[in-house]
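Trainee: got a structure for you, letters missing:
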């Protein structure tokens, strides 16, 4: 079978891609403007191009539109966030409370992402000794979606202050699906090249990790 020639990515592309990586930020503040369904489909198609262990493609995206289910998620976030704040040192609790860490009521698109640990796709290749690679594959799909979203002007916020068991029950997903991420997707209310947690003074970026040699 004839193969198409491999593409060449020039310096212009390299520069644009570096800019995309720099502007891929965790967005928490969104405009209410709707996102075209065709664009959501573009993001999901891109996510499906992500690499996965054994070609298992274990990612499962759940679009959450039902108000009652979303209310349950918001209530769980509020409870989890209150606990997280109380676990901070006393001198940081006020700063924690001032952070905006989610867009559950703001973003027009709310999406939960699960890992299907029961999938037969891929026949278990590469997963016997490291089954967690299925979840890593899901994260790669999320990151792929995130980059494409930013390239189209959309922002994505990953909400992790949630109870996986509560989310799984609230969304009534099939058995064997493991909750990985909640994504808030929409048009950013502000442009941020620097992560919001840095601008808020919560945490400066650490220096580049060292590469060990052995």
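Mentor: That came through fine. Every value quoted in this text rests on a predicted model; they were computed, and no experiment measured them. Residues are numbered from 1 along each chain as shown.

Trainee: please count neighbours and contacts with C-alpha atoms only from this point.
Mentor: OK.

Trainee: next one: the longest strand along the chain to chain centre, how far?
Mentor: Counting by DSSP state E, the longest strand found in the chain is strand 177-186. With Cα atoms, centre = their mean, to the nearest Å as the basis, strand 177-186 stands 6 Å off its chain's centre.

Trainee: from the contact counts, what lies against it?
Mentor: Judged by 3 or more Cα pairs under 8 Å, 6 or more residues apart in numbering; DSSP states H and E, strand 177-186 is in contact with strand 109-116, helix 133-151, strand 155-159, helix 164-171.

Trainee: and here's the other structure:
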């Protein structure tokens, strides 16, 4: 008699209330951290858990297009900070009047303060030329990589680790520092480190840059612009 193969399916019962609340707490208290980083190094087992969580993200066609470049070297982080600083000076000129001065007052990165940076990339060639699910939307590989970033971010919150996403730089300034191939897209530069405190609300909200939009204004029913009575 042939041995019965174990089922590839698992039960999908709801989480216990305490587990469910922990998931929602991580989502609701996650913050983009810029200046609250402690100098303490993140232990390797914790980094491994964060990367495992990121690698568990969904991806179109199961192509798993991400890579995670860990950067601890102060010299390389300083080179990235210099790239940020040049781009940030360009960004200042894009705002006018009071908005420009408020922009200048914001702390927008923690590249040198956080003990670890993680450069998350997307390799669009990983699944071959034709990828299931990407046939009609070529950006699905990047969207998948962003899911990995979010997984890492939520896992970090559960570990007491702050994450700051830096996006103000020219790829052409970052790529040669690390030898990143031309076809690989840089999706996120993440600063990571332990924190003792987090803002109760998003920092840009606290500092008056923008406020959270009411959810009911963003939800439509059946047709664009149609809301529940």
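Mentor: Cool, the structure landed. Model, not experiment: these values are computed from the prediction.

Trainee: got a TM-score for the pair?
Mentor: Superposed pair, TM-score by TM-score structural alignment, normalised by the length of structure 1: 0.93. Supporting alignment: 214 aligned residues with a Cα RMSD of 1.7 Å.

Trainee: one step back: pull up the aligned stretch in structure 2 for the helix or strand following the longest strand of structure 1.
Mentor: Later in the chain than strand 177-186 of structure 1, the nearest helix or strand by DSSP states H and E is helix 196-199. Counting by TM-score structural alignment, helix 196-199 of structure 1 pairs with residues 203-206 of structure 2.

Trainee: distance from the matching stretch to structure 1 after superposition?
Mentor: Here the mean offset of stretch 203-206 of structure 2 against structure 1 after fitting is 0.9 Å, by mean Cα distance after the TM-score superposition for structure 1.

Trainee: ok, residues contacting that stretch?
Mentor: 31-32, 210-212 (Cα atoms under 8 Å, 6 or more residues apart in numbering).

Trainee: how does it look with 6 Å?
Mentor: residue 211 (Cα atoms under 6 Å, 6 or more residues apart in numbering).

Trainee: may I see the buried residues of it?
Mentor: 203-204 (16 or more other Cα atoms under 10 Å).

Trainee: return the distance of that stretch from the chain's centre.
Mentor: Counting by Cα atoms, centre = their mean, stretch 203-206 of structure 2 comes out at 18 Å from the chain centroid.

Trainee: also stretch 159-168 of structure 1?
Mentor: 13 Å.

Trainee: what residues in structure 2 pair up with that stretch?
Mentor: The aligned range for stretch 159-168 of structure 1 is 166-175, by TM-score structural alignment.

Trainee: cool, and stretch 58-74 of structure 1?
Mentor: By TM-score structural alignment, stretch 58-74 of structure 1 lines up with residues 65-81 in structure 2.

Trainee: list the contacts of the residue nearest the centre of structure 1.
Mentor: When Cα atoms, centre = their mean is applied to structure 1, the residue found nearest the centroid is residue 158 (4.4 Å). Residue 158 of structure 1 makes contact with 182-183, according to Cα under 6 Å, 6+ apart.

Trainee: okay, it and residue 143 of structure 1: tell me how far apart.
Mentor: Using Cα to Cα, to the nearest Å, residue 158 of structure 1 is found at 10 Å from residue 143 of structure 1.

Trainee: on that earlier part again, with structure 2 overlaid, how far apart is the longest strand of structure 1 on average?
Mentor: For strand 177-186 of structure 1, the mean distance to aligned residues of structure 2 following superposition is 0.5 Å (mean Cα distance after the TM-score superposition for structure 1).

Trainee: who touches that strand?
Mentor: 103, 107-116, 154-159, 164.

Trainee: mind listing what's buried along that strand?
Mentor: 177-186.

Trainee: which of the helices and strands packed on strand 177-186 of structure 1 is buried the deepest?
Mentor: Mean neighbours per residue, mean count of other Cα atoms under 10 Å, is largest over these for strand 155-159, with a mean of 25.
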